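**Q** Next input, structure requested:
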Amino acid sequence: MQELIDRFPNKTAYIFELDNVIFPSKDYDLQVYYLFGQFMEFTFPGIHEGKRILDFLVNKHGTMSRSELIDATIDHFAITPEFKENFERLFRIARLPLKLLMFQQTLEFMQTLVADRKQIFIVTKGDPEEQLNKIKQIEWNGLEAYLKVYFVEETEPNDIPSTITKLLTENELLNQSIVMVGKTTFKLSEIDFIPISELVKI
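**A** Next comes the predicted model:
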């Protein structure tokens, strides 16, 4: 971890994306699937079996978009359309059975940054309510006190470069003082980039 920091000796702040950078987003989705299956089994006992719904969702995960997966589930199990909204809402507000665990390498890297007195920011795309819900349920191991979060959808025109520009202005930082850690490859003048594949070996 230290060798990555030593590569950028003059950097004072690090920006992280959230999904599949700090934690595997699949861990969130699978728990939401479980909760929806349990909800349907409780609501319609003897008609819907939670495990069958969960197995279907797990099997289809990653093969289609979320909206397509929700529609496929509603159709496959002949669920009345009114419950589609319940499923969609669950992604935004779910209280998960288990805490979301960070990638161990990301955790150790962030802990090293804190020890080196670096500033840490999170810039995340997606529905702000859902992204905040994820953040609240991550096991941060004390790191939460050192984080500042920016939601891309709350910054016009809803893109990462504009959000980072806002971050730099509000925190009186210069481009050349920043390192971005993420999976989204993009170029911003004088901002160095560490692909998450360099940090997290899956």
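**Q** From here on, just use CA atoms for contacts and neighbour counts.
**A** Will do.
**Q** Could I get the full set of strands for the protein?
**A** With strands called from DSSP state E, the chain shows them at 13-16, 100-101, 119-124, 138-139, 147-151, 178-182, 192-195.
**Q** which of these sits most buried?
**A** strand 178-182 (a mean of 23; mean count of other CA atoms under 10 Å).
**Q** Off-centre distance for it?
**A** Distance of strand 178-182 from its chain centroid, counting by CA atoms, centre = their mean, to the nearest Å, is 16 Å.
**Q** what does it contact?
**A** Here strand 178-182 makes contact (CA atoms under 8 Å, 6 or more residues apart in numbering) with 11-17, 21, 191-196.
**Q** what's the closest of the strands of the chain to Met110?
**A** strand 119-124 (7.8 Å; CA to CA).
**Q** State the number of residues packed around Met1.
**A** Met1 has 14 neighbours, counted by other CA atoms under 10 Å.
**Q** Out of the strands of the chain, which is closest to Ala78?
**A** Comparing the strands of the chain under CA to CA, the one sitting nearest is strand 100-101, at 31.2 Å.
**Q** Enumerate every residue touching Pro97.
**A** Residues in contact with Pro97 (CA under 8 Å, 6+ apart) are Gln31.
**Q** Thr112 contacts Met1, correct?
**A** Yes. Applying CA atoms under 8 Å as the test, Thr112 and Met1 come out as touching, 7.2 Å apart.
**Q** start to end distance for stretch 4-12?
**A** Start-to-end span of stretch 4-12 (CA to CA, to the nearest Å) is 13 Å.
**Q** actually stretch 96-115, not the one I wrote
**A** 30 Å.
**Q** How about it, which residues are buried there?
**A** For stretch 96-115, a neighbour-count test (16 or more other CA atoms under 10 Å) marks 96, 99-103, 105-107, 109-111, 113 as buried.
**Q** To compare with the earlier structure, here is another sequence to fold:
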Amino acid sequence: MMDINQLIKDKKLVIFELDDVLFPAKDYLLQVYYLFAQFIEYSEQKTSQQILDFMRAEYEYVGAENLFEKTASKFELAQTYKHNFDLLHENARLPLKLLLYKNMLDFLQELVVNRISINIVTSGNPLQQLNKIKQTEWNGLEKYLTVFFADELNQPKSEIFNNILNSNNLSAKEALVVGANNFDEAQSKSINLPYIVSLEIYK
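**A** Purely as a prediction, here's the structure:
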């Protein structure tokens, strides 16, 4: 683990991914599954709790891939419900706000105090990622965020990182990428950007 003050020494800009960096990705998806199960109960008179329990178990043990297809097969749902399932991922009104990891909230607040630029470069469906951002409890930090959607820009993350540096007239050593996976690390290191795993940051 690394102390925040040491981490941001000589930094002027920090770039974050969203999922499993600023908050747990599952906090969004499990609420989407809950809403879908409620919708199916209303539409098909099937027990929402059984559907939700199945979806949660599949997600936690296998992942989100083909989850609708597995659920539709298990509970004999029409394939037309796939549209509703996908739409919920993009525009679900969550019962609960998404909460930042405590260490990341502390880190973001420290960046604001030190006037260090905060950027989010996130992969995935831009509408879904924007919906997550809108429903996150930012504790007043939202006005300090600059957000880039990698899939919308249709560029490798390394290129987006480089463009951010150039637009801010910064060198790689003056910035930092905070991620949670090997892909983000590889994209950062390909242009010599310092990289750290989010869970290693503490105050």
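**Q** Tell me how the two chains score on TM-score.
**A** Overlay of the two chains. TM-score (TM-score structural alignment, normalised by the length of structure 1): 0.91; 197 aligned residues with a CA RMSD of 1.8 Å.
**Q** picking that back up, would you mind giving the strands of structure 1 as CSV with distance to Phe56 of structure 1 added?
**A** Shown next, in CSV, are the strands of structure 1 (distance: least, CA to CA, whole Å):
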stretch, distance to Phe56 of structure 1
strand 13-16, 32
strand 100-101, 22
strand 119-124, 29
strand 138-139, 26
strand 147-151, 32
strand 178-182, 30
strand 192-195, 33
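**Q** Would you mind getting the average deviation of the longest helix seen in structure 1 from structure 2?
**A** Looking across structure 1 with DSSP state H, the single longest helix is helix 25-43. Helix 25-43 of structure 1, aligned to structure 2 and superposed, deviates on average by 0.6 Å (mean CA distance after the TM-score superposition for structure 1).
**Q** Tell me which other helices or strands that helix touches.
**A** Judged by 3 or more CA pairs under 8 Å, 6 or more residues apart in numbering; DSSP states H and E, helix 25-43 of structure 1 is in contact with helix 50-60, helix 82-93.
**Q** quick check: angle from it to helix 82-93?
**A** 140 degrees (axes from the mean of the first three to the mean of the last three CA atoms, to 10 degrees).
**Q** what's next to helix 25-43 of structure 1, contact-wise?
**A** Helix 25-43 of structure 1 is touched from outside by 19, 47-54, 57-58, 87, 90-91, 94, 96-98, 100, 134, with contacts defined as CA under 8 Å, 6+ apart.
**Q** From the chain's centre, how far out is it? Work that out for me.
**A** On CA atoms, centre = their mean, the centre of helix 25-43 of structure 1 falls 17 Å from the chain's centre.
**Q** Tell me the buried residues in that helix?
**A** Neighbour-count burial for helix 25-43 of structure 1 [16+ other CA under 10 Å]: 28-41.
**Q** Over in structure 2, find the residue span it aligns onto.
**A** Aligning helix 25-43 of structure 1 against structure 2 (TM-score structural alignment) gives residues 25-43.
**Q** now stretch 83-101 of structure 1
**A** Using TM-score structural alignment, stretch 83-101 of structure 1 pairs with 81-99 in structure 2.
**Q** tell me how far the ends of the matching stretch are from each other?
**A** Distance across stretch 81-99 of structure 2, first residue to last, is 29 Å (CA to CA).
**Q** any idea how far the residue of structure 2 positioned farthest from its centre lies from Ala37 of structure 2?
**A** Of all residues in structure 2, Gln45 has its C-alpha farthest from the mean position, at 33.0 Å, by CA atoms, centre = their mean. Per CA to CA, Gln45 of structure 2 is found 11 Å from Ala37 of structure 2.
**Q** now swap in Ser117 of structure 2 and tell me
**A** Distance from Ser117 of structure 2 to Ala37 of structure 2, by CA to CA: 40 Å.
**Q** How about Glu69 of structure 2?
**A** 14 Å.
**Q** And for the aligned partner of Asp71 of structure 1 in structure 2, the neighbour number?
**A** Under the alignment (TM-score structural alignment), Asp71 of structure 1 pairs with Glu69 in structure 2. By other CA under 10 Å, the residues close to Glu69 of structure 2 number 13.
**Q** With Glu170 of structure 1 instead?
**A** For Glu170 of structure 1, the neighbour count with other CA under 10 Å is 9.
**Q** do the same with His48 of structure 1
**A** 19.
**Q** Check the gap between the nearest residue to it once chain neighbours are set aside and Ile70 of structure 1 for me.
**A** The shortest distance from His48 of structure 1 to any non-neighbouring residue, by CA to CA, 6 or more residues apart in numbering, is to Glu41 (5.0 Å). According to CA to CA, Glu41 of structure 1 stands 17 Å off from Ile70 of structure 1.
**Q** Next: Thr185 of structure 1.
**A** For Thr185 of structure 1, the distance to Ile70 of structure 1 equals 29 Å [CA to CA].
**Q** the more surrounded of the two?
**A** Ile70 (18 against 11).
**Q** Against Thr63 of structure 1, how distant is the more buried one?
**A** Taking CA to CA, one finds Ile70 of structure 1 at 12 Å from Thr63 of structure 1.
**Q** next one: Met40 of structure 1
**A** 23 Å.
**Q** cool, and Gln105 of structure 1?
**A** For Gln105 of structure 1, the distance to Thr63 of structure 1 - CA to CA - is 27 Å.
**Q** Could you do Pro81 of structure 1 as well?
**A** According to CA to CA, Pro81 of structure 1 stands 22 Å off from Thr63 of structure 1.
**Q** still on that earlier bit, columns distance to Glu139 of structure 1 on top of the buried residues of stretch 96-115 of structure 1, output as CSV?
**A** Shown next, in CSV, are these (distance: CA to CA, whole Å):
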residue, distance to Glu139 of structure 1
Leu96, 12
Lys99, 6
Leu100, 6
Leu101, 6
Met102, 7
Phe103, 11
Gln105, 14
Thr106, 12
Leu107, 10
Phe109, 15
Met110, 13
Gln111, 13
Leu113, 17
